[in-house]
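> Quick one: sequence and predicted model below, then my questions.
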Amino acid sequence: MDFDLPTELTDYLGALDRFIEAEIAPLEAENIEYFDHRREHARTDWDNGGLPRPEWEALLGEMMRRADAAGHLRYGLPEAVGGRGGSNLDMAVIREHLATRGLGLHNDLQNETSVVGNFPFILMMLAKGTDAQRAEFIDGAFDGTHLVAFGLTEPEHGSDATFLDTTAVRDSDEWVISGTKRFNTGMHRATHDMVFARTGGEAGDADGITCFLVPTETPGVEIGTYWWTFNMPTDHPDVHFTDVRVGDDAVFGDVGRGLELANIFVHENRIRQAASSLGAAQYCIDEAAKYASARAPFGRPLWKNQAIQFPLAELQTEAAMLRALIRQTAWRMDRHGAMDVTDAVSMCNYRANRLVCNAADQAMQTCGGMGYTRHMPFEHIYRHHRRYRITEGSEEIQIRRVAGVMFGKRAKR
């Protein structure tokens, strides 16, 4: 087995770096208040529910426009929708590479924006959308006319998605949706919400849940509390659906099979989150090592102390092992599909998200008082990546998936 990366992929990483230096780094420098110690305050409209400031979102939009014009933004999508057909392995390597560069406009994952975008909704649409939905939503996703939020979590149900309280009931040629979603990210700008509701079966059944593309201006859709989080700004509200009426054209995928769409969403996000978390962890390790090499307390280099060396060496070892697992898993996804390696995807995700939190914490400790300040990036990396240990399935749920595959196979044998 050849473990070397393909030449065309390593060449592409170089092209990405040149693009970032030429187009994105100067734009970031012109708007440095969003990336230096003022970043959280500059990005957040504290007097408007803690929402992202319009100027901040406009800057992200300009970054994506430039990346799309240069042919990078849609890299991981099929050529039929303007992409370059990048594989899961390609995307894992690219996302790690971008995060290893550190914080910046090129890869600000707080808003899931990057010069090489992650578009699970487009992949869901290609897999399960009708011809009419594809014609409407795919181009609309890129020209800004159709922005789709994701409504799965509820006030009483998070990881237990098969126990949804939100329902959709047939009434002649319409569906009537009632319920509440929580952390319904992106609703402040969304034109449509991807709402998962029970249409049949019993609580706990995987079948019987249907996904609907609900226009946000539909009567009965009401945005509630925006939840302020560890990492601000917020775009994570409650959304209430009171007798919301939609037609059959709003059904996304097959009736009663909505969780198939949710699986596409989480698997695409999990492997790419894992790669990004690995890259951010490597950045923290590298920066801490640089600091320890330059700092000389008590007249001797800081790195010569085993108390400094050993924690960083252990983190470096774990990063190397995770890199091998993430790339192997992405490679297997390309050949066998995500569901055939679902346990490995979960392993990658929960271990990488845990690693970056540990690496950011250790980097703070290594750099001492300065590491704790907002003038170094570690606190922001920690606050940002800490949420990944909960979103897309908490790490406990992902460990359970690993165990489920282990013991499920044993039971079959």
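Structure received.

> going forward, measure contacts and count neighbours with C-alpha atoms only.
Noted.

> so where do the helices sit in the stretch 301-413 of the chain?
Here the stretch 301-413 of the chain has its helices, by DSSP state H, counting those that start in this stretch, at 306-336, 342-372, 378-386, 395-412.

> So what's the gap between the second one and the chain middle?
I take that to be helix 342-372. Helix 342-372 sits 16 Å away from the centroid of its parent chain (Cα atoms, centre = their mean, to the nearest Å).

> Kindly reformat the helices of the stretch 301-413 of the chain as JSON lines containing distance to E154 and mean neighbour count.
JSON lines is the format used below for these (distance: least, Cα to Cα, whole Å; neighbours: other Cα atoms under 10 Å):
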{"stretch": "helix 306-336", "distance to E154": "30", "mean neighbour count": "17"}
{"stretch": "helix 342-372", "distance to E154": "22", "mean neighbour count": "23"}
{"stretch": "helix 378-386", "distance to E154": "21", "mean neighbour count": "22"}
{"stretch": "helix 395-412", "distance to E154": "16", "mean neighbour count": "14"}
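
> take a look at this one as well, against the first:
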Amino acid sequence: MDFELTEEQRMIQDMARNFAEKEVAPVAAELDDTHRFPTELAQKMGELGLMGVAVPDQYGGAGMDCVSYVVALEEISRACANTGVIMSVNNSLVCDPILSNGTEEQKKKFLTPLASGKKIGCFGLTEPNAGSDASNQKTTAVLDGDKWVINGSKIFITNASHADTVVLFATTDKEKGSRGISTFIVEKETPGYKVGKIERKLGLNASGTAELIFEDCRIPKDQLLGGLGQGFKIAMQTLDGGRIGIGAQAVGIARAAMEQSVKYSMERVQFNQPIAKFQAIQWMLADMATEIDASRLLVYRAARMKDAGQRYSKESAMAKLFASETAMKTATKAVQIHGGYGYSKEYPVERNFRDAKVTEIYEGTSEIQRLVIAANVLK
């Protein structure tokens, strides 16, 4: 098995790292403090091909593969988890389902501006009563002539405050349960589309997480994405890919926390020597390094399987589960290594700690990942 990146993959990794270090990292703390959505960074990422990495260039993307996507996403997330998740959602949860399920006309009209970064997308699945139980959709879409009329609301939607386009899930036939859910492409200019409450959160404060409200929102009939009743299947397939992206984001967060811990432990002197000399610190750093490497390899494996057209539900769940829990453990240890300074905003590890937690929750909790893995193991 070849663990080496190709020349093309290394090029996008280097490009993403340079961009992250020069333009993203310097504003990461400010974004967290002010909760400002970084529109300018999203636009620059679009110009660099980072908002549609695996989208063919004919639709405005970079025309690369999923491995290229995750190596770039790790670098962006290492600098700023907010910017990382904005990139992740646009790639995995918006561009990917349109590319996989859209008509040629839909790809040209909706995918091209999203993949090129001219527009930003979001993924409208979660509702007040449809979290882990994603099939419990209360938002409805009723066909009225040549228009779909949508009513309902979505919550905890990343990018929603600034999104131009939403990939939306709604019930079209209540009698059919999960087989009565369909997917739609809705643009923010549509009458009846409204951004509701902007969430105040523990971390990822600049990711524009908000409520979306639909009140007699009428969209053209041809904005149905995929077949009627295929929505739940599209959602699950999309989340399989999304979990690879969140795994990469988690690796980036963990790596940032570890690198800060290494630096601090070599500079901080107690008992007349750097604290890096103490075995207690060394063991924490050793665990961090080992688990981060293991997480990255799980992410790469899932990404390679996706590129090869293989089934990867189990592997993406494993990658997301292990990487997200590694990010949380690593960030917790990083705060401990920094001591009192780790609890202050003077050092970035407290931000890593707050940002890491949600990786164990969104796009499927750790518990849901274990259910997915177990279901595949027990087949």
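That came through fine. Keep in mind the model is a prediction, meaning the values are calculated, not measured.

> thinking again about what came up before, can I get the helices of the stretch 301-413 of the first structure in JSON lines including distance to F19 of the first structure?
What follows is the helices of the stretch 301-413 of the first structure, written out as JSON lines (distance: least, Cα to Cα, whole Å):
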{"stretch": "helix 306-336", "distance to F19 of the first structure": "24"}
{"stretch": "helix 342-372", "distance to F19 of the first structure": "26"}
{"stretch": "helix 378-386", "distance to F19 of the first structure": "24"}
{"stretch": "helix 395-412", "distance to F19 of the first structure": "35"}
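
> Look up how far R95 of the first structure lies from A25 of the first structure.
17 Å (Cα to Cα, to the nearest Å).

> The two: which has the busier surroundings?
Set A25 of the first structure next to R95 and count neighbours by other Cα atoms under 10 Å: R95 wins out with 27 against 16.

> quick one, what contacts the more buried one?
Going by Cα atoms under 8 Å, 6 or more residues apart in numbering, R95 of the first structure touches 116, 272, 275-276, 279.

> 7 Å - rerun?
R95 of the first structure makes contact with 272, 275-276, according to Cα atoms under 7 Å, 6 or more residues apart in numbering.

> ok, it to S277 of the first structure distance?
Noted for R95 of the first structure: a distance of 9 Å to S277 of the first structure, by Cα to Cα.

> how near is G408 of the first structure to D343 of the first structure?
11 Å.

> Quick check: the aligned residue for E392 of the first structure in the second structure?
Under the alignment (TM-score structural alignment), E392 of the first structure maps onto E363 of the second structure.

> Please disregard the earlier target; I meant D165 of the first structure.
D165 of the first structure maps onto K138 in the second structure, by TM-score structural alignment.

> same thing with P301 of the first structure?
Using TM-score structural alignment, the partner of P301 of the first structure in the second structure is P274.

> what's the neighbour count on that match?
For P274 of the second structure, the count of nearby residues is 14 (other Cα under 10 Å).

> what does D133 of the second structure give?
Each residue near D133 of the second structure was counted by other Cα under 10 Å, and the total is 12.

> In a helix, it, correct?
No - with DSSP: H, G, I helix; E, B strand; the rest coil as the criterion, D133 of the second structure is located in coil rather than a helix.

> State the distance from it to E127 of the second structure.
The gap separating D133 of the second structure from E127 of the second structure is 10 Å, by Cα to Cα.

> My read is that A303 of the second structure contacts V67, right?
Yes - using Cα atoms under 7 Å, A303 of the second structure is in contact with V67, at 5.3 Å.

> which helix is the longest one in the second structure?
helix 231-267 (DSSP state H).

> so what's the match of P301 of the first structure up against?
Shown in contact with P274 of the second structure (Cα under 7 Å, 6+ apart): 265-268.

> mind checking how far it is from Y343 of the second structure?
20 Å.

> With A16 of the second structure instead?
Distance, A16 of the second structure to Y343 of the second structure, using Cα to Cα: 29 Å.

> next one: N129 of the second structure
N129 of the second structure is 35 Å from Y343 of the second structure, by Cα to Cα.

> now do T39 of the second structure
T39 of the second structure is 29 Å from Y343 of the second structure, by Cα to Cα.

> what does E175 of the second structure give?
In terms of Cα to Cα, E175 of the second structure sits 52 Å off from Y343 of the second structure.

> Kindly report the same for S366 of the second structure.
Distance from S366 of the second structure to Y343 of the second structure, by Cα to Cα: 26 Å.

> same thing with G84 of the second structure?
23 Å.

> corresponding residue for Q223 of the second structure in the first structure?
Alignment note (TM-score structural alignment): Q223 of the second structure maps to A250 of the first structure.

> neighbours around its match, how many?
Around A250 of the first structure there are 19 other residues, counting by other Cα under 10 Å.

> repeat for C95 of the second structure
Counted with other Cα under 10 Å, C95 of the second structure comes out at 31.

> How about P120 of the first structure: what's its closest non-neighbour residue?
F265 (5.4 Å; Cα to Cα, 6 or more residues apart in numbering).

> Aligned to the one you found, what sits in the second structure?
That one, F265 of the first structure, aligns with T238 by TM-score structural alignment.

> so how far is S207 of the second structure from that match?
20 Å.

> In terms of neighbours, single out the busier of these two.
S207 (26 against 21).

> Tell me who's in contact with the more buried one.
By Cα under 7 Å, 6+ apart, S207 of the second structure lies in contact with 37, 82, 86, 158-159.

> For Q137 of the second structure, see how far away the residue nearest to it when sequence neighbours are not counted is.
Spatially, and ignoring its direct neighbours in sequence, S207 of the second structure is nearest to N82 (5.3 Å; Cα to Cα, 6+ apart). Counting by Cα to Cα, the separation of N82 of the second structure from Q137 of the second structure is 28 Å.

> Equivalent analysis for R268 of the second structure, please.
R268 of the second structure is 52 Å from Q137 of the second structure, by Cα to Cα.

> Comparing the two, which residue is more hemmed in?
Higher neighbour count among R268 of the second structure and Q137: Q137, with 27 against 14, using other Cα under 10 Å.
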